[in-house]
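# Fold the stuff below for me.
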Amino acid sequence: MRFLRLGPRGAERPTVLDPIDDGRERYLSLDDVTRDIDGPFLASGGIDLVREAVAAGTLPELAPPPGGWRIGAPVARPGKVVCIGLNYRDHAEETGAAIPERPVVFMKDPGTVVGPYDEVLIPRGSRKTDWEVELAVVIGRRARYLASREEALACVAGYAVSNDVSEREFQLEFSGQWDLGKSCETFNPLGPWLVTPDEAGDPQELRLRLSVDGVGRQDGHTKNMIFDVAEIVRYLSQYLVLEPGDVINTGTPAGVALGLPGHPYLRPGRCVELEIDRLGRQRQTFQQA
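A predicted model of the protein is given here:
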């Protein structure tokens, strides 16, 4: 299943996509099922309730407004955004970093999460704003001290496309505090969909791509992660409690501006497009804050 949130910022409506036999899709309202697609919805078995309602044909169809829908982030108000750094060997090599023996973990302000087509703001004083296409994992049940990979995957509600936007000077040069370069306003476009594991398939069989102004920059594959999704969730649960609605950004492949010749960092007006197999596409225009 593919969940999304439609409407103006702060007033998004929970929705599910329902495929029709002729290849079209319907937007079905979840207003009668849940207030939002968030931690409480996921924790209470909301996905199964929606699956039953779709099968029963009880969900009303939404008619798109003139000009179409704005698509918000598919998960409202994540409690935390946990990130894994240097999780692709080629990305670690392009940045001159050692291949990590354990996952590199940092946090990102949950307030950075915006819709997949929303404008992204280049911070004031920024000279090195960078892109990172990543597979995002959304937690569906409380995870603490997980003992196995199977338990870890059972805690996953679904997957989404994430752009872990970064300011490299803030991150690496000013203080060595990664969070400072990761938590700037609008720095985590997410979506368009939350795709459940049955539809997303094996999370280690997904191709990731990103372009800037039509020029391909990243083209990677989740099979090349150093630490795969199951191990990331299991590992994190040994050190912090993962709650329903939390988001994990799992790392980016090579091709970021930091590792490219000439370091072509983002400037106002640049357009970034990214996609992951079966999880959808994003497009953002970058503007000065």
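
# Please count neighbours and contacts with C-alpha atoms only from this point.
Will do.

# so Arg26 touches Phe3, yeah?
No: counting by Cα atoms under 8 Å, Phe3 is not a contact partner of Arg26; they are 11.8 Å apart.

# Please enumerate the shared neighbours of those two.
Leu17 (Cα atoms under 8 Å, 6 or more residues apart in numbering).

# out of these two, which sits in the busier spot?
Phe3 (25 against 15; other Cα atoms under 10 Å).

# which ones are touching the spatially most central residue of the chain?
In the chain, the centroid-proximal residue (Cα atoms, centre = their mean) is Ser162; its distance is 2.9 Å. For Ser162, the contacting residues are Val133, Glu134, Leu135, Ala136, Asn188, Pro189, Leu190, Gly191, Asn249, by Cα under 8 Å, 6+ apart.

# With Val105 as the reference, measure out to it.
Look at Ser162 and Val105: by Cα to Cα, to the nearest Å, they are 17 Å apart.

# Equivalent analysis for Gly46, please.
29 Å.

# The two - which one has more neighbours?
More neighbours surround Gly46 than the other of Gly46 and Val105, with 18 against 15 (other Cα under 10 Å).

# how much space between that one and Gly220?
33 Å.

# next one: Pro19
For Pro19, the distance to Gly220 equals 29 Å [Cα to Cα].

# In terms of neighbours, single out the busier of these two.
Gly220 (23 against 13).

# What's the first helix or strand after the host helix or strand of that one?
In the assignment (DSSP states H and E), Gly220 maps to strand 215-221. For strand 215-221, the succeeding helix or strand toward the C-terminus, using DSSP H and E, is helix 229-236.

# Now the second one, please; I'll put the structures next to each other:
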Amino acid sequence: MADYVIAPPAIAALPVRGGGLFPVRRIFCVGRNYAEHAREMGSDPDREPPFYFTKPADSIVINGADMPYPTETKDLHHEMELVVAIGVSGSDIQEADALNHVWGYCAGLDMTRRDIQNAAKKTGRPWDMGKAFDHSAPLGELVPAGSIDPGKGLIELKVNGQVRQTSDLSKMIWAVPEVIANLSRLVKLEPGDLIMTGTPENVAAVQRGDLLEGVIEGVGTVTTRIV
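Model prediction:
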């Protein structure tokens, strides 16, 4: 047994529909993967290849738990996303084989300190503190891939019962197999890796007390309250 000089951290894990836990290794996030969201963020969706940022594994919020409003921001935004869980390792994965590396899917929220992110953009600095903060990834239960088609289906988020974001997975600029293939050329994907695949348009601020309820057709839901 390893002789650690401090206690090793707990393993972050997602509950799986039907029972069990899926250990989370890394969280990769695709930026601006819906055309209308890219436009609302001031980018040209016809010119940009995929790009990525990350969140720590222990940023996940599970089982519908509350999300604490983060420090050092006055502009916390929601971003509703399909999340892909990798179950089979691979490098330089071909698009035709990409879905064979997927263990399952869930609904998730890429919560963003938009003011910190925008300040970093203006100075050309990393986005980490705008994206990779504590409790920044509320996720629903993980559903085994089975017959799920990640290329189509409603993706929607309500805040306090009112629809904020609504779109279809078919509107992704880079489809799930393309994202997996592209990312696997940059890093070797391993079991336990999650990929958050981008958000549709109409991201907006939330406040303490707001209830966020997201749904992805055929996949599941994610719920959290900002406290």
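
# Give the equivalent position in structure 2 for the residue nearest to the centre of structure 1.
In structure 2, Ser162 of structure 1 lines up with Gly108, judged by TM-score structural alignment.

# Ser167 of structure 2 and Lys152 touch, don't they?
No: the criterion here is Cα under 8 Å, and Ser167 of structure 2 misses it with Lys152 at 9.9 Å.

# ok so, going back, which strands and helices sit next to the strand holding Gly220 of structure 1?
Judged by 3 or more Cα pairs under 8 Å, 6 or more residues apart in numbering; DSSP states H and E, the packing partners of strand 215-221 of structure 1 are strand 207-212.

# Tell me what angle the strand it packs on forms with strand 215-221.
Interaxial angle of strand 207-212 of structure 1 relative to strand 215-221 (axes from the mean of the first three to the mean of the last three Cα atoms, to 10 degrees): 160 degrees.

# Next, the mean deviation of strand 207-212 of structure 1 compared to structure 2.
Superposed on structure 2, strand 207-212 of structure 1 shows a mean distance of 0.7 Å to its aligned residues (mean Cα distance after the TM-score superposition for structure 1).

# hmm, what's the outermost residue in structure 1?
Most peripheral residue of structure 1 (Cα atoms, centre = their mean): Ala56, 30.4 Å.

# Distance of Pro53 of structure 2 relative to Leu139 of structure 2?
I think there's a mix-up here, since residue 53 of structure 2 is Phe and not Pro. Taking Cα to Cα, one finds Phe53 of structure 2 at 17 Å from Leu139 of structure 2.

# Between those two, which is the more surrounded one?
Neighbours of Phe53 of structure 2 and Leu139, each counted by other Cα under 10 Å, are more numerous for Leu139; the result is 28 against 15.

# Quick check: the aligned residue for the more buried one in structure 1?
Under the alignment (TM-score structural alignment), Leu139 of structure 2 maps onto Leu190 of structure 1.

# From Ile99 of structure 1, how far off is the residue lying closest to that match once chain neighbours are set aside?
Distances taken as Cα to Cα, 6 or more residues apart in numbering place Ser162 nearest to Leu190 of structure 1, at 4.7 Å, with adjacent residues excluded. Noted for Ser162 of structure 1: a distance of 23 Å to Ile99 of structure 1, by Cα to Cα.

# quick one on the thing from earlier: post-alignment, the host helix or strand of the match of Ser162 of structure 1 versus structure 1, mean distance?
Assessed by DSSP H and E, Gly108 of structure 2 sits inside strand 102-109. With the two structures superposed, strand 102-109 of structure 2 lies on average 0.7 Å from its match in structure 1, counting by mean Cα distance after the TM-score superposition for structure 1.

# Check the mean deviation of the next helix or strand along the chain from that strand from structure 1.
Once the chain leaves strand 102-109 of structure 2, the next helix or strand it forms, by DSSP H and E, is strand 112-113. For strand 112-113 of structure 2, the mean deviation from structure 1 after alignment is 0.7 Å (mean Cα distance after the TM-score superposition for structure 1).

# Just the residues contacting strand 112-113 of structure 2, thanks.
Against strand 112-113 of structure 2 from outside (Cα under 8 Å, 6+ apart): Pro70, Thr73, Lys74, Asp75, Leu76, His77, His78, Glu79, Met129, Gly130, Lys131, Ser136.

# Now the third one: closest residue in space that isn't a chain neighbour?
If the residues on either side of it in the chain are set aside, Lys74 of structure 2 comes closest to Asp115, at 7.1 Å by Cα to Cα, 6+ apart.

# Can you find the partner of Val219 of structure 2 in structure 1?
So Val219 of structure 2 corresponds to Leu279, using TM-score structural alignment.
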